[in-house]
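Enquirer: sequence-free structure coming up:
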């Protein structure tokens, strides 16, 4: 089963809270997380966000109010969210959602540091997409 390590906790319940913009998820080991849509969007595992290698990440901004328009199952190991800004290429494995939930505090701090280093505001609009074409690599 791709994306799921043997013995990894699996989700028991998944609830989308549109008003508070969080994904509530309960795992088989008893862990429960409320993962903000913004955090999911900023740390999407897609190539569009992560790039094709270290240092190629695209810093995401203006995602505080992003909503979840859909959550599609991917096999029995992941979900693929459809965000209100049109982003829909990230596949979030159960392990990755567990990581986002359990490391939220550190990830928010890391995000704030990356914004500061880039001299960007969290609510700044994303720059228009330039000539980067993933298919050309």
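Expert: Received it, and whenever you're ready, just let me know what you need. If you're wondering where the values come from, they're calculated on a predicted model, not measured in any experiment.

Enquirer: okay, CA-based contacts and neighbour counts for the rest of this
Expert: Fine.

Enquirer: Spatially central residue in the chain, please.
Expert: Residue closest to the average C-alpha location in the chain (Cα atoms, centre = their mean): residue 40, at 2.5 Å.

Enquirer: Okay, one more to line up with it:
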């Protein structure tokens, strides 16, 4: 099953900070590095169980500096903010492709609710009337 979800081509576009994934069925996805970073499957981001997720902020300009294959089942991305502990299985990477719109909308809602920003140089201040 995981082999069926393995991309046939992977390209990192450094200028636009996107990862392009082509699949054997002809589908193509472009995932921003920021999206991949804030949805890292690492324990640092996901926690060790439900409800322990750590909301990532200030990652708007993050880039991938290296992509390392992990066996025949996953990729490890090295981000320029030093994060490199997430192993993106073929299945997880494919789910990120398919669920990009809903996950991104959820992320933006959680950021706003927490008073956080995507831009590392922006500080959000909320005032209560």
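Expert: Cool, the structure landed. Since the structure is predicted, the reported quantities are computational estimates derived from the model, not experimental observations.

Enquirer: Distance-wise, check the residue nearest to the centre of the first structure relative to residue 123 of the first structure.
Expert: To residue 123 of the first structure, residue 40 of the first structure is 16 Å away according to Cα to Cα, to the nearest Å.

Enquirer: try residue 39 of the first structure
Expert: As judged by Cα to Cα, residue 39 of the first structure and residue 123 of the first structure stand 13 Å apart.

Enquirer: what do you get for residue 97 of the first structure?
Expert: Distance from residue 97 of the first structure to residue 123 of the first structure, by Cα to Cα: 24 Å.

Enquirer: higher neighbour count, the two?
Expert: Comparing residue 97 of the first structure with residue 123 by other Cα atoms under 10 Å, the one with more neighbours is residue 97, at 19 against 12.

Enquirer: Which helix or strand contains the alignment partner in the second structure of the more buried one?
Expert: Under the alignment by TM-score structural alignment, residue 97 of the first structure pairs with residue 93 in the second structure. Using DSSP states H and E, residue 93 of the second structure falls within helix 90-98.

Enquirer: Kindly report the same for residue 13 of the first structure.
Expert: Per DSSP H and E: strand 11-17 holds residue 13 of the first structure.

Enquirer: In the second structure, which residues correspond to that strand?
Expert: Using TM-score structural alignment, strand 11-17 of the first structure pairs with 7-13 in the second structure.

Enquirer: Now that stretch: buried residues?
Expert: By 16 or more other Cα atoms under 10 Å, the buried positions in stretch 7-13 of the second structure come out as 7, 10, 12.

Enquirer: Would you mind pulling the contact partners of it?
Expert: 18-24, 64, 90 (Cα atoms under 8 Å, 6 or more residues apart in numbering).
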